[in-house]
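Visitor: Fold the following, please.
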Amino acid sequence: MKLLITTIFALGFSSTAFANPYDDCILQNMKGAKTKEMVFAIERACIGKTSVDIPDKVSTLRQVNAFSGNYNTGYGDKGTKFLIKLENTLPYDITEIKLYFINKKAPSIKSYVVDVFNEPLPQGAIVVELGEPGLAQIIKANQSRAFVVNVSDLAGLDHFNENYDWVIYATKGIPLK
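Guide: Okay, the predicted model is just below:
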């Protein structure tokens, strides 16, 4: 009797009933993947297929800090970047954010769409291959993440707080079940 109950309990949890749409997509499509490239392609496709627009009423990210500086992204790009540290408290796994910079001196707004959340690398490090999309393109719910956005096309970043205000919103995500 114990074995039957344990087996029924295990079978109940092995289904995708507790998975989110991304996990369901991965489980349905990963069977034939034989190479790392195939796995990464399936992950990217599942991120795109399962990401939805996050409603405005829940899209505001509240626990966010940001710093301008010369952070290494590993691609040899020069110029100032914006390091963002956030905690995802939304009922979504975030797959895209929109970052707005409001110029205080010459009223204008510049926006950036971010869908890859790579942490800064140690100085001198370079990227030799792309990382796993499931790790670089998703900020899981209740997860903290630090990532870099290249904002070198903004003028006056050496006095960032004097020159700019900024706002960040989560725009796409994978709903939690």
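Visitor: going forward, measure contacts between C-alpha atoms and count neighbours the same way
Guide: OK.
Visitor: What sits closest to V167 if chain neighbours are left out?
Guide: Once flanking residues are discounted, V167 sits nearest to Y100: 5.2 Å by C-alpha to C-alpha, 6 or more residues apart in numbering.
Visitor: let's see this one next to it:
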Amino acid sequence: MTTTTETPESPESPESPEVQPEPRRSWLKEHSELGVCALLLALGVLVLTDALTMDVDITQRGPIGPKTVPLVVGVGLLVIAALLAVDVLRGGHGEAEGGEDVDLSEPADWRTVLLLAGVFLATAVLIDPLGFPIAGALLFWGAAFALGSRRVDRDPLIAAVLSLLTYVVFNNLLGVPLPGGPLMGVL
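Guide: Coordinates of the predicted model:
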């Protein structure tokens, strides 16, 4: 009785397909969220540096001075950057955006983005000559228009109320001086 031993086919034989390893993503691509960590770190350092070099009047209105909020925000940015970096290095990553009501196959709505950018730039230009109440009302109304609201009967009224309320809260209650423009003597 003769036994024959079958030899496995060699990988070079034409019958077996060549097996190639899957292309491996680079380490940086797998940890791309570290870019967000770096951005948060840089922003936190910038905020803290600015807050610590802020020239502040010694007299304060209360126990919390003007440096408090920037210091808290700066430290918060640094803590979030560190926690996110640890999570990413441990293998965590954000989920791919599914979008509840967003069709990801549609292109970006550049018209809305450009309208909003124009409204913000116009506010920056108009805030000194017109004052915050008027420029703020234009900002709120322009943003509502850019985002799709076409209610010209109520949007300007809501924008004016929001702007005046914001001006009064910041200027009169919190002591943050905002340009009043023509309404300087009225409010």
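Visitor: Got a TM-score for the two of them?
Guide: Here the TM-score for the pair of chains, by TM-score structural alignment, normalised by the length of the first structure, is 0.23; 54 aligned residues with a C-alpha RMSD of 3.9 Å.
Visitor: and stretch 94-109 of the first structure, which residues are buried?
Guide: Residues of stretch 94-109 of the first structure classed as buried: 94-97, 99-103 (neighbour count, 16 or more other C-alpha atoms under 10 Å).
Visitor: Narrow these to those in strands?
Guide: Among the buried residues of stretch 94-109 of the first structure, DSSP state E puts 94-97, 99-103 in strands.
Visitor: can I get these in TSV with distance to E162 of the first structure?
Guide: Compiled in TSV, those are given as follows (distance: C-alpha to C-alpha, whole Å):
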residue	distance to E162 of the first structure
I94	30
T95	30
E96	28
I97	24
L99	18
Y100	16
F101	12
I102	11
N103	9
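Visitor: now, which of the residues you listed sits nearest P133 of the first structure?
Guide: Nearest to P133 of the first structure among those is T95, at 10.4 Å by C-alpha to C-alpha.
Visitor: sorry, back to before: could you single out the nearest of the buried residues of stretch 94-109 of the first structure to L83 of the first structure?
Guide: In terms of C-alpha to C-alpha, no member of the buried residues of stretch 94-109 of the first structure lies closer to L83 of the first structure than L99, at 11.8 Å.
Visitor: leaving aside the residues next to it on the chain, what's closest to that closest one?
Guide: Nearest non-adjacent residue to L99 of the first structure, counting by C-alpha to C-alpha, 6+ apart: I168, 4.5 Å away.
Visitor: Could you give the number of residues near the one you found?
Guide: 19 (other C-alpha atoms under 10 Å).
Visitor: Is it in contact with E96, as I believe?
Guide: No - at 10.7 Å, I168 of the first structure does not count as touching E96 under the criterion of C-alpha atoms under 8 Å.
Visitor: Can you spell out which helices and strands pack onto the longest helix along the first structure?
Guide: Scanning the first structure for the longest helix, with DSSP state H as the assignment, gives helix 36-50. When contacts are defined as 3 or more C-alpha pairs under 8 Å, 6 or more residues apart in numbering; DSSP states H and E, helix 36-50 of the first structure packs onto helix 21-29, helix 133-136, strand 164-175.
Visitor: if you set the cut-off to 6 Å instead, what comes out?
Guide: Counting contacts by 3 or more C-alpha pairs under 6 Å, 6 or more residues apart in numbering; DSSP states H and E, helix 36-50 of the first structure packs against helix 21-29.
Visitor: Now do the helix it packs on: everything it contacts.
Guide: Residues outside helix 21-29 of the first structure that contact it (C-alpha atoms under 6 Å, 6 or more residues apart in numbering): 46, 50.
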